[in-house]
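Participant: mind looking at a prediction? Sequence and model below.
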Amino acid sequence: MTHLGNRTSPHSTDGPLVFIEEPNLADDVLRIAASAGVTAELVPDLVAVRRRWLSARTIILDALAAKQCAQALLPFRDGVILIGRGEPEDAIWELASGISADHVVTLPAAETWLTERLRPTRAAAVNAGKIVTVVGGCGGAGASVLATALALTSSRREASTVLIDADPLGSGLDLTLGRESKDDTGAGWADLMAEANPQGSSNIMDVLPRLGDLCLLLWGRERSGSLTGEAMATALDIVTHESQLTIVDLPRYPDEATLVALARSTRTFFVVPASVPATYAAARLAPFLIEHSPAVECVVRGPSPAGLSPHDISRVLELPLAASLKAEPGLAAALERGEPPGARLRGPLATSCQELLTRLDEPGKGRK
């Protein structure tokens, strides 16, 4: 076994993604994964690999599969293992370089190493933090408002909660929270991405800004650049180990960070205004969310100019209806004044957030 690098891989599930063309070798890897206490996901072709390339915790390839991945110019990522039998040939090293593999291993010599490599860590087993992603079905759907109100409602329930702004092109959750003029901004995405070797979750959590008991990972007013999949994976690893619930406000465009967050999510709430144009726009995005998130539910925001019911929209999108948000009088004016959403504890928004948080504890919800 030869090590080619020591980097952090994005986590989505404990089991590896396996793309191996040699049947007997694939059987051995599945057996080793089972002995490590994880379930490997064996995929049949490059199309399936591409869908999970950025979100899988670990990817195991043989030479034929690795060649296909290299020819497809899949982006470099961490956690790739190239596996074979016997002594590796020179061509293997070229393939390893072409896909930026972390390790080249051979069986049966590396079986013990691979078993330990795939075994879930104690931290991962203990961690029970849930991740909720929130996506708007169209521009101005209200996803950021719902994400913020959900996070604030959760923190009021004395649950350790983190709110993440994952949209570098949005107006910013600091604005939604009324914090755009605050001096105590704390650390944010720029600090996390500039840190080549994070020194530990507790250190980073200590310097993130807070609003009461709610921990925040924001962009701040001076935002630049894009959010990488590796940065999102690192952030989620950090905050989920120290929080019970993480709310991620996602953009509508499918960048690497969005794919990682969707794959890691416990639930995706898809916010759709109750209008015909918004429903058409949401119908275009829904299949993408269904493909990449383990469970997707729609949240319909009223009122409806055309009289569409929330159940009508749920049927069109072919998604379960998580909640119907009634219009809250004075909400727009309150946001303009810098008042966080959901502050009216008996208002429609806060009530719906309570229902959604309760729904997270119910098994079998959402569509995949």
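Facilitator: Yep, that arrived.

Participant: only C-alpha atoms for contact and neighbour calcs from this point on.
Facilitator: Will do.

Participant: now for residue 192, how many residues are close by?
Facilitator: 18 (other Cα atoms under 10 Å).

Participant: what does the one 10 residues further on give?
Facilitator: The tally of other residues near residue 202 (other Cα under 10 Å) stands at 12.

Participant: which elements pack onto the helix or strand that contains it?
Facilitator: Following DSSP states H and E, one finds residue 202 within helix 201-207. Helices and strands touching helix 201-207, by 3 or more Cα pairs under 8 Å, 6 or more residues apart in numbering; DSSP states H and E, are helix 229-240.

Participant: packing partners for whichever helix or strand comes after the helix it packs on?
Facilitator: Once the chain leaves helix 229-240, the next helix or strand it forms, by DSSP H and E, is strand 245-249. On a contact count with 3+ Cα pairs under 8 Å, 6+ apart, strand 245-249 meets strand 130-136, helix 143-156, strand 161-165.

Participant: pretty sure residue 262 is touching residue 268, no?
Facilitator: Yes: taking contacts as Cα atoms under 8 Å, residue 262 lies within contact range of residue 268: 7.3 Å.

Participant: what about the closest residue to residue 354 other than its chain neighbours, how many residues nearby?
Facilitator: Sequence neighbours aside, residue 153 is the residue nearest to residue 354 in space, at 6.9 Å (criterion: Cα to Cα, 6 or more residues apart in numbering). Taking other Cα under 10 Å as the criterion, the count of residues near residue 153 is 25.

Participant: now do the buried residues in the helix holding residue 202.
Facilitator: In terms of neighbour count (16 or more other Cα atoms under 10 Å), helix 201-207 has its buried residues at 201, 204-205.

Participant: pasting the second one now:
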Amino acid sequence: MNSLKSLETVNVRCSYDNEYSFKNSVWVLTYLNKLNNKDIIINFELDLACFKPYQPKILEHIEREEFKFKTNLFEVEYDYEEGTSYGFVYEMIKELNPKYLKITPFSSSDAGESHLRQYHSISKLNQNYESVEILGDFIPLYALYRFLQSPNLHTLEFDLQFHFISSIYDNSKFGGDKTEFDFNKMDNFNFRNFINFQGDTIGDGINEDDQIYCSFSDQDNSCIEIPPYSMSLWNQCLKLLSTNSTITNLSITHNCGGECGWDKNSLFNENFLNDFMNSLANNKTIKNLTLDFTLSYYDAETDIINLKKSITSMLDQNTTLESIVIFPTSEFKEISNLTKNTKCKIFT
């Protein structure tokens, strides 16, 4: 590569299979430190499709290495994780410090849906991100909080478990909570230091890497308890969403995983929708917005009515949006006739 004087970009693809495993090839990446031209961009595409992932023993090796090259894009596709077998993904993102992050689940295993249990940790590495695309996987609230604080982020795509947020509003125990939390300090933890909350106890170093409310796989079909700080954290996310001045492209998808016993007649709490849409209405930077409320078993007429009303109200107030895409398209076709907004192109 040093002999290629015009070389500008190197794309590294790593396959995570039993014959040529990623753990056996990571050391080769250290040879990229020997490139004479330190301006060459090294991009990474990790293919972690494997029905039975095993624990790669490479974390310590990665932590010892200081990569001396630049990385723009870090892309990873993964299957169902057993234990913390994908822990090296966080370590590589931490060391490579990419501008563009793209994460996609395969969801091809017999265990059901795939979910990466390290988004909170990844979101804290937010100083260099310009684009974050998490396609088909949900993130916890604390990860949303940190991503929205990214100083250079212009594109953000992710899923949320809206049933979890609606449950916060439905539970009177949290609706009147006026406790002040310092969320900039409360997640002072080291990666892999998972903390499980019991009852109302809040410990030092909140870590939501493993925070799941709705079931997402065939092996997990129940809802966990709501952490006592969740309403306050959601309100902080709404404030950041409302005032964010860097994001121009935003895509948010509802991801409930399994049904886990939620009430189909009240999946989207009306107060939750009003707060959520008000934050979008007040934002002055977002130009392209995608909202996906699609459910394979979508049949709650009350939710459809509330969604139409809240989205229409948001469009009436927002003067910045240039385009909005709303799913499921069959349910929201009439919004273009309901809103007074003539600037924003509406795709349904």
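Facilitator: Yep, it's here. Just so we're clear, the structure is a prediction, and the values are computed from it rather than from any experiment.

Participant: overall similarity of the pair, as a TM-score.
Facilitator: After superposition, the two chains reach a TM-score of 0.28 (TM-score structural alignment, normalised by the length of structure 2), with 175 aligned residues with a Cα RMSD of 7.1 Å.

Participant: thinking again about what came up before, which one among the buried residues of helix 201-207 of structure 1 gets closest to residue 173 of structure 1?
Facilitator: Minimum distance to residue 173 of structure 1 across the buried residues of helix 201-207 of structure 1 is 18.0 Å, recorded for residue 205 (Cα to Cα).

Participant: tell me how far that closest one lies from residue 216 of structure 1.
Facilitator: Residue 205 of structure 1 sits at a distance of 9 Å from residue 216 of structure 1 (criterion: Cα to Cα, to the nearest Å).

Participant: how about residue 65 of structure 1?
Facilitator: Distance of residue 65 of structure 1 to residue 216 of structure 1, computed by Cα to Cα: 41 Å.

Participant: and those two? Which one has more around it.
Facilitator: residue 216 (26 against 20).

Participant: for the helix or strand containing that one, packing partners?
Facilitator: Residue 216 of structure 1 is part of strand 214-217, with elements assigned from DSSP H and E. With contacts taken as 3+ Cα pairs under 8 Å, 6+ apart, strand 214-217 of structure 1 sits against helix 143-156, strand 161-165.

Participant: how about these in TSV, adding distance to residue 310 of structure 1?
Facilitator: Formatted as TSV, those follow (distance: least, Cα to Cα, whole Å):
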stretch	distance to residue 310 of structure 1
helix 143-156	16
strand 161-165	27
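
Participant: out of those, the one nearest residue 107 of structure 1 is which?
Facilitator: strand 161-165 (41.9 Å).

Participant: and that closest one, what's buried?
Facilitator: 161-165.

Participant: now those in JSON lines, with distance to residue 111 of structure 1?
Facilitator: Formatted as JSON lines, the buried residues of strand 161-165 of structure 1 follow (distance: Cα to Cα, whole Å):
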{"residue": "161", "distance to residue 111 of structure 1": "40"}
{"residue": "162", "distance to residue 111 of structure 1": "39"}
{"residue": "163", "distance to residue 111 of structure 1": "41"}
{"residue": "164", "distance to residue 111 of structure 1": "39"}
{"residue": "165", "distance to residue 111 of structure 1": "41"}
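
Participant: tell me the one of those nearest residue 174 of structure 1?
Facilitator: Nearest member of the buried residues of strand 161-165 of structure 1 to residue 174 of structure 1, counting by Cα to Cα, is residue 165, at 8.7 Å.

Participant: against residue 258 of structure 1, how distant is that closest one?
Facilitator: Residue 165 of structure 1 sits 11 Å away from residue 258 of structure 1, going by Cα to Cα.

Participant: I'd like the next helix or strand past the helix or strand that contains residue 115 of structure 1.
Facilitator: Take DSSP H and E as the rule and residue 115 of structure 1 turns out to sit in helix 111-118. The helix or strand immediately downstream of helix 111-118 of structure 1 is helix 122-126, counting by DSSP H and E.

Participant: quick one: buried residues of that following helix?
Facilitator: Buried residues in helix 122-126 of structure 1 (16+ other Cα under 10 Å): none.

Participant: packing partners of the helix or strand residue 48 of structure 1 falls within?
Facilitator: Per DSSP H and E: residue 48 of structure 1 is located in helix 46-52. Helix 46-52 of structure 1 is packed against strand 17-19, helix 63-71, with contacts defined by 3+ Cα pairs under 8 Å, 6+ apart.

Participant: among the ones you listed, which comes closest to residue 34 of structure 1?
Facilitator: Among the helices and strands packed on helix 46-52 of structure 1, the nearest to residue 34 of structure 1 by Cα to Cα is strand 17-19 (12.8 Å).

Participant: what is the neighbour count of residue 12 of structure 2?
Facilitator: 12.

Participant: quick check, it in contact with residue 45.
Facilitator: Yes: between residue 12 of structure 2 and residue 45 there is a contact under Cα under 8 Å: 6.1 Å.

Participant: against residue 85 of structure 1, how distant is residue 105 of structure 1?
Facilitator: Separation of residue 105 of structure 1 from residue 85 of structure 1 (Cα to Cα): 8 Å.

Participant: sorry, slip of the keys, the one I care about is residue 256 of structure 1.
Facilitator: Using Cα to Cα, one obtains 33 Å as the distance from residue 256 of structure 1 to residue 85 of structure 1.

Participant: next: residue 190 of structure 1.
Facilitator: Counting by Cα to Cα, the gap from residue 190 of structure 1 to residue 85 of structure 1 is 43 Å.

Participant: more crowded one of the two?
Facilitator: Between residue 190 of structure 1 and residue 85, counted using other Cα under 10 Å, residue 190 has the larger neighbour count: 18 against 13.

Participant: gap between that one and residue 315 of structure 1?
Facilitator: Counting by Cα to Cα, the gap from residue 190 of structure 1 to residue 315 of structure 1 is 41 Å.

Participant: equivalent analysis for residue 52 of structure 1, please.
Facilitator: From residue 52 of structure 1 to residue 315 of structure 1 the distance is 28 Å (Cα to Cα).

Participant: which of the two has more neighbours?
Facilitator: Under the criterion of other Cα under 10 Å, the comparison of residue 52 of structure 1 against residue 315 puts residue 52 first, with 19 against 11.
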